[in-house]
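Colleague: Have a look at this prediction, sequence included:
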Amino acid sequence: WNWAKQFEVNSEGQMVNHIANFSSYLNFYFAYIEDEWEQQITANTDIVRSYNMNSSSVRYNSAILFVDGVPLASGQIVPKWSEINISVVIDNPTDMNFNNLYLDLAVNGEPGFARTSLKLPAGNSHRTNLTWMASVEGPLSLGVSTVVVDYSGNLTDTTISFSKFVEVEGSATTFKTSGSWVALLAVFIVLSLCSYIIYFGFEEDTESLDTEVKEDTEVEEDEHLRELALPQETEEEKEN
């Protein structure tokens, strides 16, 4: 039993109804309920307060994958050792404030890759992050799960979970990519060398052609001068 005022008498002797303030606190160890309210008491009253303690209604609302701080694109292959961050929103429609809820990450069904905890207030949603360095190669199923303890203690705890899929590139893919770049570089070098040879070969052919033309021109000029000189010598011989 708790005592509460029904009314008060003011300085003028008049009776004034009184509004009483109440609070309650219920501790489940893994969670607690804390409540405050106002109520007018007019007689002996059984105060009944109803609370939502259905822990199975706690659920994941959404989850987004980030790779090195950037949202994961559809079909994107993630480099090995990238930082994968799973941003999760959990809804709690109950009246229980959870002290510690653990989020566990399993990769391809194997647990223990990452864990984080959060405090989940009553009647609210909360966002938290679960981070893992991508140390496993290949197509991966990232499963996140949380055990929500049942307040009745009858071993009917609720496990909520979801899965996201990501592909982490392997060493062979990295080597193949590096090999492709090396091949492209080799092709570029070969093309540059061919262009160099063709260019300077053309220059040499041009110089040879110019030299031959010049020599032919000089020969023709010499023959022309020789033809001019022969008649002059003949006339001199006639005079002698």
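Modeller: That came in fine, so what should we check first? Residues are numbered from 1 along each chain as shown.

Colleague: Please make it C-alpha for all contacts and neighbour counts, starting now.
Modeller: Fine.

Colleague: Can you spell out which helices and strands pack onto the helix or strand encompassing residue 189?
Modeller: Per DSSP states H and E: residue 189 is located in helix 171-239. Packing partners of helix 171-239 (3 or more C-alpha pairs under 8 Å, 6 or more residues apart in numbering; DSSP states H and E): none among the helices and strands.

Colleague: structure B:
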Amino acid sequence: MAEDPSNDVSYFLEIGRPHLDYLGPVRHWSQLRTAAAEDAYWVRGLTAEQLESTEIRSIPLKKIYYMRDDQSQLLFPIGAAVPVKRLPSGLLWTPLEKAMPLEYPSYNHNYFGLSEKLPVRLAASSNEEDPVAMLVSARLLGGYIKTAPAVRLEPLSWVIVDDQALLLGNPLLPLPGKSYWRRGNHLLPAGLDLEWPLLAETLDRQMNPQGDCWLVWEEHGGYLEVKKESFRPLSISSFRLSESDIR
């Protein structure tokens, strides 16, 4: 059992039986052990540092506890001084990677139970991702491309979104605007990520079943669907043809 040597604390993760697959990102952590109880799976062996990792923080529907005394088996929520339960007795611990098959069993990823709904929110991300898209003023873009060399525009495609232009490609243009990075078919504002990154593919299947749209997210959690087929190569001629559509 992994312990914090500074205060002799052991950590445990509890997750409902239907949600075992959410542990996939930490399956390869060799020190982790898991055991099945009546209605949940338990994981032990986590360190204090791992509790703060992206892999653990992105697992939804989990509960984290700490234990100070193996004899009492009392479990405390993180940050609390009062125990809420005991670790179930008779657990048979096995390495997590052995308990989870490489190919996860098929089940309904969208089911969270009647009372288990996850709001989709964005949160600050500690990772720096290269931008692949940007939203700029369409009129500002029009002024820029009139003098820009064609080679500067060739890597980019674009589409009008109200009075703005959404550019896609790399490298982007040196214009003021809002930058986005890509996670699958999601375009996320720079510096932000889905609060539960593990659900990105599930959200994509639910919101974009044909995979024919870019889901452009706003900071507050709203999003815009933009058809991929709507994008056209960026050029002076394509801009002029679309000027009448700019509000």
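Modeller: Received it, and whenever you're ready, just let me know what you need. Just so we're clear, the structure is a prediction, and the values are computed from it rather than from any experiment.

Colleague: Can you pull the TM-score for these?
Modeller: Here the superposed chains carry a TM-score of 0.27, computed using TM-score structural alignment, normalised by the length of structure 1; 109 aligned residues with a C-alpha RMSD of 5.9 Å.

Colleague: Report the distance from the helix holding residue 189 of structure 1 to the chain centre.
Modeller: How far helix 171-239 of structure 1 lies from its chain's middle: 59 Å, per C-alpha atoms, centre = their mean, to the nearest Å.

Colleague: what ranges do the strands span in structure 1?
Modeller: In structure 1, strands defined by DSSP state E lie at 7-9, 15-17, 19-27, 31-40, 59-67, 70-71, 77-78, 83-92, 97-107, 110-120, 124-133, 138-148, 158-168, listed in chain order.

Colleague: Number of residues surrounding residue 74 of structure 2?
Modeller: For residue 74 of structure 2, the tally of surrounding residues (other C-alpha atoms under 10 Å) stands at 18.

Colleague: I'd like the distance between it and residue 65 of structure 2.
Modeller: Separation of residue 74 of structure 2 from residue 65 of structure 2 (C-alpha to C-alpha, to the nearest Å): 9 Å.

Colleague: Over to residue 164 of structure 2?
Modeller: 48 Å.

Colleague: higher neighbour count, those two?
Modeller: residue 65 (21 against 18).

Colleague: now the more buried one, what's its secondary structure?
Modeller: Here residue 65 of structure 2 is recorded as strand under DSSP: H, G, I helix; E, B strand; the rest coil.

Colleague: I'd guessed it sits against residue 15; true?
Modeller: No: judged on C-alpha atoms under 8 Å, residue 65 of structure 2 makes no contact with residue 15 at a distance of 11.5 Å.

Colleague: neighbours around residue 11 of structure 2, how many?
Modeller: So residue 11 of structure 2, with other C-alpha under 10 Å, has 24 neighbours.

Colleague: now do residue 189 of structure 2
Modeller: Neighbours of residue 189 of structure 2 (other C-alpha under 10 Å): 21.

Colleague: wait, it sits on residue 217?
Modeller: Yes: Residue 189 of structure 2 sits in contact with residue 217 when judged by C-alpha under 8 Å, with a separation of 6.8 Å.

Colleague: residues in contact with residue 178 of structure 2?
Modeller: 134-136, 189-190 (C-alpha atoms under 8 Å, 6 or more residues apart in numbering).

Colleague: rerun that using 6 Å as the cut-off
Modeller: Counting by C-alpha atoms under 6 Å, 6 or more residues apart in numbering, residue 178 of structure 2 makes contact with 134-135.

Colleague: And it, how far from residue 13 of structure 2?
Modeller: Distance, residue 178 of structure 2 to residue 13 of structure 2, using C-alpha to C-alpha: 38 Å.

Colleague: what residues are up against residue 65 of structure 2?
Modeller: Counting by C-alpha under 6 Å, 6+ apart, residue 65 of structure 2 touches 11-12, 75-78.

Colleague: what's around the nearest residue to it once chain neighbours are set aside, how many residues?
Modeller: Leaving aside its sequence neighbours, residue 65 of structure 2 sits nearest to residue 77 (C-alpha to C-alpha, 6 or more residues apart in numbering; 4.5 Å). Other residues near residue 77 of structure 2 number 17, with proximity taken as other C-alpha under 10 Å.

Colleague: for residue 168 of structure 2, same thing?
Modeller: Other residues near residue 168 of structure 2 come to 22 when the count uses other C-alpha under 10 Å.
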